[in-house]
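Asker: Give the three-dimensional model of this entry:
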Amino acid sequence: MGGNALQAESVRLPASRYREVERHAVTTLQRCFPQRRIEAVIAYANKTDFGDLDILVEAGQDYDAAQLAQALQATEVVFNGDVTSMGLAIAEGVFQVDLIRTAPASFDFASRYFGLNDFGNLVGRIAHKFGAKFGHLGLLYPLRDPDNSSHMIAEVCITTNFGEALSLIGYDAALYETMRTNGQFRTLNDIFRYVVASPYANREIYLLDNRNHKARIRDAKRATYNAFLTWLDEQDEVELPAYPWAEAGTTERNNQKNEFLDTTFAQFPDFRLAYHDALADYARKKLVKRQFNGGLAAEITGLSGKELGELMARVRNSFANETSFENFFIEASPEAIKARFLQEAAAQS
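Answerer: Have a look, this model is predicted:
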């Protein structure tokens, strides 16, 4: 993804030639791996040239990217997590192909998220302002410790339906699908006009100076993101939405996030249930940790180092299952907990 992952320099291809290479690569993979969904990431219709080819591959635990590379007779293969970059030998030289491992449940969302250059990243800025995460796995909600916002408990899925996710952050999902299906995202400007169509859009949320360090460094390297910033500067500000986002950490900003969360709970009851279950599970584990920890065990038994570690494992394994273990340390009195540690320490010695 980006055309520069290989040692060999990837050639750029004009659109007509790229379509030939895309068709050959996708057809070859679909023929060799008919049990998987395999499709190329779409580009805007009038894109003139390409530095690489991104292909989504539906895959579970049995995924072996090396097999796909072999099917394409790759000249070079670079494994990087869920993305495998490979060199495809063509008449013009070496062309980079990126295979993106994609879970079946989020395949359709990923197809749309990665498509149309930086489209997913740009509309995702609005989701981020509401405290959500718009990515290739779906629309997720990072759940944080109520007492420590820097600690994330879990990422709870709101929806893996791309249209539902777009609608939730103010976009016309039907219009997006129509334009995507009919090739009406012809230019970058078509993408940009759609991105600012949400009533929650505001040019300020895209400015690099208003991004965190990691995002600023990442997006500053993206040609499409920079083209969008230039496009914003060229627009009449009166015509652009300017949703009044409050400053981070303020009561007003927290209210904006809470209103979004209430709306999301109402529309997605499964998400509401998962959200509260995750909070309850985390609270339970925090309570267990207060009663079962190395400091307390050392104080009771006088053990340290390797022996203390072995005792902690021994105590945990003395229960039939995790639920029994947690229930004991939530419900037991300090005296019962002390007795349990001493009992296992005696057995250990």
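Asker: hey, let's count contacts and neighbours off CA atoms from now on
Answerer: Noted.
Asker: after whatever helix or strand residue 254 lives in comes which helix or strand?
Answerer: According to DSSP states H and E, residue 254 maps onto helix 251-267. Remark: after helix 251-267, the chain's next helix or strand is helix 269-291, criterion DSSP H and E.
Asker: Between helix 251-267 and that next one, find me the angle.
Answerer: 120 degrees (axes from the mean of the first three to the mean of the last three CA atoms, to 10 degrees).
Asker: contacting residues around helix 269-291?
Answerer: The contact list for helix 269-291 (CA atoms under 8 Å, 6 or more residues apart in numbering) reads 143, 153-154, 156-159, 264-266, 326, 329-330, 337.
Asker: For those, which single residue is the most surrounded?
Answerer: With neighbours taken as other CA atoms under 10 Å, the top of these is residue 158, carrying 25 neighbours.
Asker: surely it meets residue 139?
Answerer: Yes. Between residue 158 and residue 139 there is a contact at 5.6 Å, judged by CA atoms under 8 Å.
Asker: To compare with the earlier structure, here is another sequence to fold:
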Amino acid sequence: MGGNALKNVVTRRYARNEYYILKERILNKLQGRIDQFDVPREFPCKESFGDIDVLMVCQSSMNIRNLIEELFNPNEIVMNGDVYSFDFEQFQVDFILVPEEQFDNATVYLSYSDLGGLIGNICHKIGLKYGMQGLWMNVHTQEFDPTTTSTKLILSRNVKEIFDFLGYNYEQYMKGFDSENDFFQWIIDGKYFRCVYFDDQQLNHAHRQRTSKRPIYIKFRAYLNQLSKSETNESSQDHNEFIRKIRQQALIYFKKEEDYHQGLCQREEKRQLKDKYNGRYFCDIDDGKHMVRVHMKNFEKRFGKTDEEFHQWIVDTDHDTIKLEIEKYKNEIKHSQSS
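Answerer: Alright, predicted model coming up:
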């Protein structure tokens, strides 16, 4: 993933033909050792490669480092989360471990160098999220207020289902793209594509920094600049309404309306519970905050043997009664300290 993970060995770029030969050797070594593995799709016209990504599903008992050492005898292995990078024949190999339910979508996400990044940027602009785990939306306590807490609602992990909703031709993806321009046009033909979503002014500083290092993204921007597409500017209010409609359409399309409303109720319940019971009620004990968590735990034991029992007590008890019980606890602590 990037070709720069290894710092202590010499690696090089491989020309297309030698890359395909090495790729076959690597995958052949994994036959019978890994249950499920694949390499993201590449442009057939790509002249050279700096690394190879191999996505795989492994049993929890599998020791990947030992497997790499046994099959490839590398000089260096670097682990970064679920990614194991190592050298083989002076080439960087990245083993990317993914859960079985994410395997298909993760493979698509990493295909054609930046498919996931381009579609992910579009989804972000329409109130959705797209990543290796699929398509989802964040359910905030208050819509369009990212400062409020949120939960992740997975809409789908099915690649075709996701592409159909976003207006992407799944059959064309499966057939493959002969050139980068064919791929770019496929992205543009999506239902929710807007040129303005790829305007630098639409990106924050961190995002601009990341995209400046992504070759396919840069080429895609150049391709867009050659087009003479005019788009009307939307006000923030119009765009919020646009997002609201898309999110509602997504909930209906993926049959997630009930899950969405349940998520809203859970967020609201957590907010109400936090208002009724939180650490600030214990901050004035012992003239410091370092014992707040201890006092909260001691207080909670009075009304529940388990976290679930105490949670239910908070739900069933009115705010004034909770405050009264906290004051009783605090007075007892102060009395014991003074005696």
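Asker: TM value for the aligned chains?
Answerer: The TM-score (TM-score structural alignment, normalised by the length of structure 2) is 0.88; 330 aligned residues with a CA RMSD of 2.5 Å.
Asker: hey, where'd the helices end up in the stretch 151-300 of structure 2?
Answerer: Here the stretch 151-300 of structure 2 has its helices, by DSSP state H, counting those that start in this stretch, at 159-166, 170-175, 180-188, 205-211, 215-226, 236-253, 257-276, 292-300.
Asker: what about the closest residue to residue 334 of structure 2 other than its chain neighbours, distance to residue 269 of structure 2?
Answerer: In space, residue 334 of structure 2 comes closest to residue 285 once its chain neighbours are excluded; the distance is 7.9 Å by CA to CA, 6 or more residues apart in numbering. Using CA to CA, to the nearest Å, residue 285 of structure 2 is found at 28 Å from residue 269 of structure 2.
Asker: Regarding structure 1, what is its longest strand?
Answerer: Identified as the longest strand of structure 1 according to DSSP state E is strand 148-159.
Asker: which helices and strands does that one pack with?
Answerer: strand 138-145, helix 269-291 (3 or more CA pairs under 8 Å, 6 or more residues apart in numbering; DSSP states H and E).
Asker: switch the cut-off to 10 Å
Answerer: Judged by 3 or more CA pairs under 10 Å, 6 or more residues apart in numbering; DSSP states H and E, strand 148-159 of structure 1 is in contact with strand 133-135, strand 138-145, helix 162-168, helix 251-267, helix 269-291.
Asker: Of all these, which one comes closest to residue 1 of structure 1?
Answerer: Proximity to residue 1 of structure 1 (CA to CA) singles out strand 133-135 among those, at 15.3 Å.
Asker: The closest one maps to which residues in structure 2?
Answerer: Strand 133-135 of structure 1 corresponds to residues 129-131 in structure 2, going by TM-score structural alignment.
Asker: average distance between that stretch and structure 1?
Answerer: Mean deviation of stretch 129-131 of structure 2 from its aligned counterpart in structure 1 after superposition (mean CA distance after the TM-score superposition for structure 1): 1.0 Å.
Asker: who's in contact with that stretch?
Answerer: Around stretch 129-131 of structure 2, the neighbours that count as contacts under CA atoms under 10 Å, 6 or more residues apart in numbering are 102, 105-106, 108-110, 116-124, 135-138, 152-157, 162.
Asker: From the chain's centroid, how far away is it?
Answerer: Offset of stretch 129-131 of structure 2 from its chain centre (CA atoms, centre = their mean, to the nearest Å): 6 Å.
Asker: And stretch 86-94 of structure 1, by the same measure?
Answerer: On CA atoms, centre = their mean, the centre of stretch 86-94 of structure 1 falls 31 Å from the chain's centre.
Asker: about what we covered before: can you add distance to residue 344 of structure 1 and give the contacts of helix 269-291 of structure 1 back as JSON lines?
Answerer: Output for the contacts of helix 269-291 of structure 1, formatted as JSON lines (distance: CA to CA, whole Å):
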{"residue": "143", "distance to residue 344 of structure 1": "36"}
{"residue": "153", "distance to residue 344 of structure 1": "31"}
{"residue": "154", "distance to residue 344 of structure 1": "33"}
{"residue": "156", "distance to residue 344 of structure 1": "38"}
{"residue": "157", "distance to residue 344 of structure 1": "41"}
{"residue": "158", "distance to residue 344 of structure 1": "44"}
{"residue": "159", "distance to residue 344 of structure 1": "46"}
{"residue": "264", "distance to residue 344 of structure 1": "48"}
{"residue": "265", "distance to residue 344 of structure 1": "46"}
{"residue": "266", "distance to residue 344 of structure 1": "49"}
{"residue": "326", "distance to residue 344 of structure 1": "17"}
{"residue": "329", "distance to residue 344 of structure 1": "15"}
{"residue": "330", "distance to residue 344 of structure 1": "19"}
{"residue": "337", "distance to residue 344 of structure 1": "11"}
